[in-house]
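Pasting the sequence and the predicted coordinates here, then a few questions.
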Amino acid sequence: MDHLTYEDVTAAVGRVAGRVRPLAVAPGGDGRTWFALEFLQYTGTFKARGAINFIRAHQEAGTLPEAGVTIASGGNAGLACAWAARAQGVRATVFLPENAPAVKVARLRAYGADVRLSGGEYAEALESCRAYAAGSGALASHAYDHPLIAAGAGTLMEELRSRLPGLDTVVVSVGGGGLFAGVAASAHEHGVRVVAVEPEDCRALNAALAAGEVVDVPVASVAADALGARRVTPMALHAAQRYDVCSVLVPDGEIVRARQDLWEEHRIAVEHAAAAALAGLRAYRPAESERTAVVLCGANTDPGDLTRPA
């Protein structure tokens, strides 16, 4: 499916209602910029929205197997899948490489997931996950490349509009494009421009726009743990080509500075992927009268490097 519709997002709104934390917003300090504090979401990122929508939709359709759901991810998507499965009383089996950090394994198990370590890198864990899904009948989930995952993420935009009537522009970081596709589908319906921000060396969407098709890109950035997709989803490219979208690239130095500034000026501690959106706002430079929201999408980070030496 290359085309995510607004109806997909509105259907997701009903499924996630009362099951995710409502979006909080805070003023950015200049009177025309706001922060969407989605890092306060369950599991620390927006991905909880897509995960709960994915599971609920399959429960409604009667297509959720007894074996539950499975995913290969040691990152935010795996945490969200495990959390959503527990919330809905569903089994979750999460595959990780054997060298996965113990803290991630412990957190997944705290959510009730069956954690299975396989291989020395993510690709091997993914193959094991696929084999498990085929053998057990478990429903395979994905970090971002699924319409239900993207539509769930788009519910964030629906809440943002209700919090900030008259919003002109929303700024969002882009990795594989799940959050972007969902936000763009909602934003387009309401005449809100989307600024899509990527690190200079993780430019899957920007490169796809230049090529006119999905292409593979090299990945190297301080934000690569969350924004390091080698290719963007067709859904995201479709949205970027057809909606009012501005693609912006930012250097790692600006991402690091934005993350530091969020801490120093607002006492907001976020991961580099979230700070990339603020760095993108500075590159985009909205007009004086433009009412803009920056989505701070996740907080799964080590805050130890946020305090500058005295």
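Good, I have the coordinates.

CA only for contacts and neighbour counts going forward, please
Will do.

In the stretch 201-310 of the chain, what residue spans correspond to strands?
Using DSSP state E, counting those that start in this stretch, the strands found in the stretch 201-310 of the chain span residues 245-250, 292-295.

ok, second structure coming up, stack it against the first:
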Amino acid sequence: MPNHADVEAAHTRIRPWIRHTPVIAPAERAGGFPPSVLFKLEVTQRTGSFKARGALNAMLAAPVPAAGVVTASGGNHGAAVANAALRLGHPATIFVPETAPQVKVDRLLRCNASVHRVGRVYADAYNAAVEHQRHTGARFLHAYDDPLVIAGQGTVAAEFLAQATGTDGFGGLDSVLVAVGGGGLLGGVLAALAPHGVRVVAVESSGTPTLARALAAGHPVEVEVHGIAADSLGARRIGDHGFALAQAHLHANLLVEDDDIRTAQRWLWQDMRLIAEAGGATALAALTSGRYQVAPGERVGVILCGGNTDPATVLS
């Protein structure tokens, strides 16, 4: 599984290709947050989510065949792969479930990717992508269980820690809240922060509890997924690498409800004029719902990991 050195190598590799996303404090201490909370705005990352990091690292770190790359994605990973492939000059084929939001599919098409809608859930698209790889020899890029992808995702935490350390009044981070779907982001964040003693708290939608079920069983298990965040956090099984890293380093795992996530999305818009997709607001929902209580003086970072949604769904 990827480690801290892998994340550092990925950070050096992709730095010229990604956006150094900003870190901000809640506006005027809105929402009742203490002054020791910082947000990492991956909603402003290239392609609208942290996924750009992992896709670029995977393609820059290993050869890509003439057949290009292929992946399965509910949208964000596919957009990241398609964009990275376009920038690096590789063909890209993306399989998405029929439930993928049109706003995400449109991003794929703008990157000249070959897009195929298959089945109702991520697993259906995944099986079709694997079959395509077998027939064409394209390089398969797993959305959340590829060590190079995970190391790339971890660069968001390395960047966040450096920014927080340089922010007046902070001097670092004690805890980081991160949303969980398939576990790629979580795994990367754990790999990046474990040597620094930063506590990592995983936050899941109650409709996509892949990590919670795996922790209860002692190993990854299949779960049925549903709810507001299923389009981005809807993997039916936590990845092996992310789960192993969670077993080794995770501080806590929290579940939030759909209504909590909607509240967090609306708060971000009303108080900070930021649009986040449901998965992107899931970590914040642990704070706005009170599921996570900030201890006195605790320096807490929240990764707002994606913004690819129709604003009307947030404002309605």
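Perfect, thanks for sending it. Computed from a predicted model, the values in this text were never measured in an experiment.

Tell me how they score on TM after superposing.
In this superposition the chains share a TM-score of 0.91, using TM-score structural alignment, normalised by the length of the first structure; 302 aligned residues with a Cα RMSD of 2.0 Å.

right, so of the strands of the stretch 201-310 of the first structure, which gets closest to Gln41 of the first structure?
Among those, strand 292-295 comes nearest to Gln41 of the first structure, with 12.1 Å by Cα to Cα.

Give the aligned range of the closest one in the second structure.
Using TM-score structural alignment, the residues of the second structure aligned to strand 292-295 of the first structure are 300-303.

Counting neighbours, what do you get for the equivalent of Arg53 of the second structure over in the first structure?
Under the alignment (TM-score structural alignment), Arg53 of the second structure maps onto Arg49 of the first structure. Look at Arg49 of the first structure: counted by other Cα atoms under 10 Å, it has 32 neighbours.

Quick check: which element contains Arg49 of the first structure?
Using DSSP states H and E, Arg49 of the first structure maps to helix 47-61.

other SSEs contacting the very next helix or strand once past that helix?
Next along the chain after helix 47-61 of the first structure, taking DSSP H and E as the criterion, comes strand 69-72. Under the contact criterion of 3 or more Cα pairs under 8 Å, 6 or more residues apart in numbering; DSSP states H and E, strand 69-72 of the first structure touches helix 76-87, strand 92-96, helix 122-136, strand 139-140.

about what we covered before: the match of strand 292-295 of the first structure vs the first structure, average distance?
Superposing on the first structure and averaging over aligned pairs (mean Cα distance after the TM-score superposition for the first structure), stretch 300-303 of the second structure comes out at 0.6 Å.

So what's the gap between that stretch and the chain middle?
Here stretch 300-303 of the second structure is found 13 Å from its chain centre; the criterion is Cα atoms, centre = their mean, to the nearest Å.

Check stretch 6-13 of the second structure too.
Centre-to-centre, stretch 6-13 of the second structure and its host chain are 17 Å apart (Cα atoms, centre = their mean).

neighbours of the residue mapped onto Val192 of the first structure from the second structure, just the number please.
Superposed on the second structure with TM-score structural alignment, Val192 of the first structure falls opposite Val198. For Val198 of the second structure, the neighbour count with other Cα under 10 Å is 22.

Name the surrounding residues that touch the match of strand 292-295 of the first structure.
Residues outside stretch 300-303 of the second structure that contact it (Cα atoms under 8 Å, 6 or more residues apart in numbering): 36-42, 173-179, 280, 283-284, 294.

Okay, and which of those residues map to strands?
Among these, DSSP state E puts 37-41, 175-179 in strands.

and the residue nearest to the match of Arg53 of the second structure when sequence neighbours are not counted, what does it touch?
In space, and not counting its chain neighbours, Arg49 of the first structure is closest to Gly152: 4.9 Å by Cα to Cα, 6 or more residues apart in numbering. Each residue near Gly152 of the first structure by Cα under 8 Å, 6+ apart is listed here: 9, 12-13, 16, 49-54, 182.

how about a cut-off of 7 Å?
Neighbour list for Gly152 of the first structure: 9, 12, 49-50, 53 [criterion: Cα atoms under 7 Å, 6 or more residues apart in numbering].

ok, now Ile71 of the first structure?
Listed by Cα under 7 Å, 6+ apart, the contact partners of Ile71 of the first structure are 78, 93-95, 129, 140-142.
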